[in-house]
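Visitor: sequence first, then the predicted structure, then my questions.
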Amino acid sequence: MIPKSRLPTSCAQQHTGHSRRSALQAGAIGILGLGMNHLAGLRQATASEGSRPSGKAKSCIFIFLSGGLSQHDSFDMKPNAPDNIRGEFKPIATKTPGLQICEHLPKLAQRSHLWSLCRSLTHGSNEHSAAHHIMLTGHSDLPTGFSPNNPSRSDHASIAAIAGYAMRSKQQNNLPPSVVLPERLVHSSGRVIPGQHAGAMGPQHDPWMIEASPFHNTSYGAFPEYGFDHQDRGKPDSRLFQAPQLSLPDGLGMQSVHGRLALLDSLNRQRENLASYAQVENFDRLRQGAVSLLTESAVHQALDVTHADDKHLDRYGRNSFGWSLLMARRLVGAGVSLVQVNLGNDETWDTHGNAFPHLKNNLFPPTDQALSALLDDLNSTGELDETLVVVAGEFGRAPQITWLEKHYKLPGRDHWGAVQSVLFAGGGIRGGNVIGKSDAQGAYPAQQPVKPENFAATLYDAMGIPATAAWHDAENRPHHIYSGEPIAGLF
């Protein structure tokens, strides 16, 4: 718990009595016929007032690579290491003198002046579900009672949920402040991966899920162009990328808008009905977000990415990676504060075997193309200065190449929480910069180790969330948002 002296004035007031403003707000609840369940939203608005740091980013696109990107084969290559460590790929020069990355990321290499790397992020888990929770929440510790098979309301809140809570008052619209797309992360067994939701903050603060990519338990990657199966089991993948399929946070009283809204005329019907309904019903800000998501024309355009013009589709790619990053770019343009983009379903980047052909042919091409197009778009309009772009996974990959012949035709690398590389761009990030260093084998940090707490704090700080910010639970107890300092040297 934070000492009262460290809380923003508006937060500390909640423990010293009710202000005139909060009394007026409480009275308005009865006048508007809303009800006590809306006090949480009012408390949230009050708590977010007060001084803020001068973070440049108005929005953030958090690109998550579920499964774990191999640092050796992407952004932290070890060409002088032994054969069983350095791998099959060769490094190439970037636009930044002395900085090299993988030969199969040529577009990003040409744009190194726009991004920076942290090569020393580290945590202690090599298990997928625990590591997802660690990186998606920014907490190295696991909560009491943590279960890898069952997300719980005792879990830590996700970065997306925290940012959505803290950034709401900065928005000039009623759109959801935080969105996750194009799918939830679901294991091949069907269990939902922990760390994606608001956890202890409560379901009313869950990020909004835009589920445009149907679940498939054996196919991964950027379908339909670059879809693949890790173990080549030959099961057909006939998925369609259709947006939007909205999964709204619980407790908003708008369950009727659940379900797939595949056609534009269906969207229009929803828009007309909701707009009419909103004229005769008093919606609080949380419910109004649900209405706005369906009624704003800018949101319609943002979600309808598969029908974008050829120029955009050719640049981003006609696949789930390209469509997802184009959707994210449009949503932040429409005013959403944070968009988490899952590039591939759960464990897409889990390259235990067949690693080198899958990275070379299926994963790097659509990622290199779509991420480069996103950076170009934001840079050309000047929005990159106000949009933080981050790329990370739940962990890195092991130094030694291994071969699980029972499951894979070719070798790969195992899980490795001890070090991974993270890419940052925009939002005041200094381009062409490298923070931290791994050892000669790419196994452990050798300089400036960075924890998930520092990673989360960097996102919060860049977005202007004050270091003293807190969220409040149902008993009105404050919980400090920051658990570490921002990564030094990035900005």
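Guide: Thanks, I have it.
Visitor: okay, CA-based contacts and neighbour counts for the rest of this
Guide: Noted.
Visitor: where along the stretch 301-450 of the chain do the strands fall?
Guide: Counting by DSSP state E, counting those that start in this stretch, the stretch 301-450 of the chain has strands at residues 338-342, 387-393, 396-397, 415-416, 420-425, 433-435, 437-438, 445-447.
Visitor: counting by contacts, list what the longest one packs against.
Guide: Put plainly, it is strand 387-393. Applying 3 or more C-alpha pairs under 8 Å, 6 or more residues apart in numbering; DSSP states H and E, one finds that strand 387-393 contacts strand 59-65, strand 420-425.
Visitor: give me the angle between the last one and strand 59-65.
Guide: Regarding strand 420-425 and strand 59-65, their directions subtend 150 degrees when assessed with axes from the mean of the first three to the mean of the last three C-alpha atoms, to 10 degrees.
Visitor: how many neighbouring residues does Asp141 have?
Guide: 15 (other C-alpha atoms under 10 Å).
Visitor: ok, second structure coming up, stack it against the first:
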Amino acid sequence: MKCDGNQMSRRTMLTVGAVGGLGLTLSDFFRMKSAQADQKHYDFVQAKAQSIIHIYLPGGMAHQESFDPKPYAPIEYRGELNPIKTNTGEQFCETLPQLSQLADKIAVIRSMTHGEAAHERGTHNMFTGYRPSPALNYPSMGSVVSHEYGPRNNLPPYVCIPSVPNEFASNGYLSSSFAPFSLGADPASAGFKVQDLSLPEKVTEERFTRRRSALDAVNDYFTKRDKSDNIGAMNTFYERAYSLISSKQAREAFNIEAESAAVRDEYGRNTAGQRLLMARRLVGAGARFVTLTYGGWDMHAQITRGMKNALPSLDQGLSALIKDLDRSGQLSSTLIMVSSEFGRTPKINKDAGRDHWPKVFSVMLAGGGIKGGTIYGTSNATASEPETDAVGPEDLATTIYHQLGIVADKELMSPGDRPIEIVDGGKVIKGLLA
């Protein structure tokens, strides 16, 4: 793949103008920032997972008050909340009663670790599998999956709910055609509607088709006169845009109102529940990688109250998602990942909260060939560092790619034709695999 920056040719400008004539903005997803060529798509071969739902909890969720309680530590370390037994005999925090009864279907990494205590740098690690570099912007896992496999069933391969959560969730050095599609609105909100998905008023399907034919004629004229890589890339890019807008089946995937009242109630009529339900609809319809965010977990003060407020909705919605996918037979091919940029300090601070702590924290996985009922790795008695089987972001990313059938040390071409491995130095965590 070659990138030549953000230069806009005369042909590109006319194309944008023609789309603007339709009243379509499509600015967040259907816009090329850089040229892209030699794009390759591969079918899923011997992959355990065909889709990923990445639930990202921004701010740094406390492992002690969720998946890794320490009931025998002193009170200033264990906190005020109590552990409960899971259906496998392990212990989760009392904040996760429903997930504790699905422990046989999930895996928890209790030995996740890296060295970045700043939100931005920790986030970069978890989205890309790389430490931040001043010399290169690395692509997110979602963008790599988009690059390797492309769209399915006319749906964007990589979708963010409700919006792109941070700069590291995007395409990095890859072409912006591999950036995520953003819903631009919260599925839990009244009158939810995806931005740029419907034709504007007064633009009929017939008029839309007629305008596209005119645009194709303009594009063909310039394509015959300009053989540069960015022409083919732009054509591919707009073909994806038209496919989404013109496909009723693809548009219907975003219609959360099509779900029964009982299903929406099962997930929870709240932010977490409806975002998780939307994610299930999208992967079921063909999206390959869906990232959704929920909550704010940077709890430097009053962590007991904060976790009691934030976790019930997640516990309900995530449990509903696992059960829903299991009932439909899709859990085996859909990998669910719950992550955060780091954990929280072992000791409660003076404000009854916990501060940033990247030395050890927890990640939850389910489905997609992951072995249920697994606790991988351990933290020590005060949850301050890994005691066994430390896992780095590069190991987690390598394992995720492995389940998708992507070779993590495959080289992609960055600007300047420099080969860069998708992940550098990671290993597949075999103890997590079914």
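Guide: Structure's in. What do you need? It should be emphasised that the depicted structure is a prediction, and the values quoted were computed from it without experimental measurement.
Visitor: report the TM-score for the pair.
Guide: Overlay of the two chains. TM-score (TM-score structural alignment, normalised by the length of the second structure): 0.82; 389 aligned residues with a C-alpha RMSD of 2.9 Å.
Visitor: circling back: the helices and strands packed on strand 387-393 of the first structure into JSON lines, with extra columns for mean neighbour count and distance to Pro106 of the first structure?
Guide: Putting those into JSON lines (neighbours: other C-alpha atoms under 10 Å; distance: least, C-alpha to C-alpha, whole Å) gives the following:
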{"stretch": "strand 59-65", "mean neighbour count": "25", "distance to Pro106 of the first structure": "19"}
{"stretch": "strand 420-425", "mean neighbour count": "25", "distance to Pro106 of the first structure": "15"}
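Visitor: spit out the contact partners of Glu65 of the second structure.
Guide: By C-alpha atoms under 8 Å, 6 or more residues apart in numbering, Glu65 of the second structure lies in contact with 79, 81, 93-95, 304, 307.
Visitor: mind running it again at 7 Å?
Guide: Taking C-alpha atoms under 7 Å, 6 or more residues apart in numbering, we find Glu65 of the second structure in contact with 81, 93.
Visitor: ok but it is inside a strand, no?
Guide: No - per DSSP: H, G, I helix; E, B strand; the rest coil, Glu65 of the second structure lies outside any strand segment and is coil.
Visitor: aligned partner of it in the first structure?
Guide: With TM-score structural alignment as the criterion, Glu65 of the second structure lines up with Asp73 in the first structure.
Visitor: for the second structure, which segments are assigned as helices?
Guide: For the second structure, helices defined by DSSP state H occupy the ranges 10-20, 75-78, 97-100, 119-128, 141-149, 205-223, 229-246, 248-252, 261-267, 271-285, 303-328, 393-404.
Visitor: reformat those helices as a markdown table; add mean neighbour count.
Guide: Below are the helices of the second structure laid out as a markdown table (neighbours: other C-alpha atoms under 10 Å):
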| stretch | mean neighbour count |
| --- | --- |
| helix 10-20 | 15 |
| helix 75-78 | 18 |
| helix 97-100 | 21 |
| helix 119-128 | 22 |
| helix 141-149 | 24 |
| helix 205-223 | 14 |
| helix 229-246 | 18 |
| helix 248-252 | 16 |
| helix 261-267 | 16 |
| helix 271-285 | 24 |
| helix 303-328 | 18 |
| helix 393-404 | 23 |
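Visitor: relative to Ala169 of the second structure, which of the ones you listed is closest?
Guide: Closest to Ala169 of the second structure of the helices of the second structure, according to C-alpha to C-alpha: helix 119-128, at 6.0 Å.
Visitor: onto which residues of the first structure does the closest one map?
Guide: Alignment of helix 119-128 of the second structure against the first structure: residues 128-137, by TM-score structural alignment.
Visitor: residue contacts, whatever residue of the first structure lines up with Ile109 of the second structure?
Guide: Aligned counterpart of Ile109 of the second structure in the first structure: Cys118 (TM-score structural alignment). By C-alpha under 7 Å, 6+ apart, Cys118 of the first structure lies in contact with 421-423, 434-436.
Visitor: out of the residues you listed, which is nearest to Leu261 of the first structure?
Guide: Leu261 of the first structure has its nearest neighbour among the contacts of Cys118 of the first structure in Leu423, at 34.1 Å by C-alpha to C-alpha.
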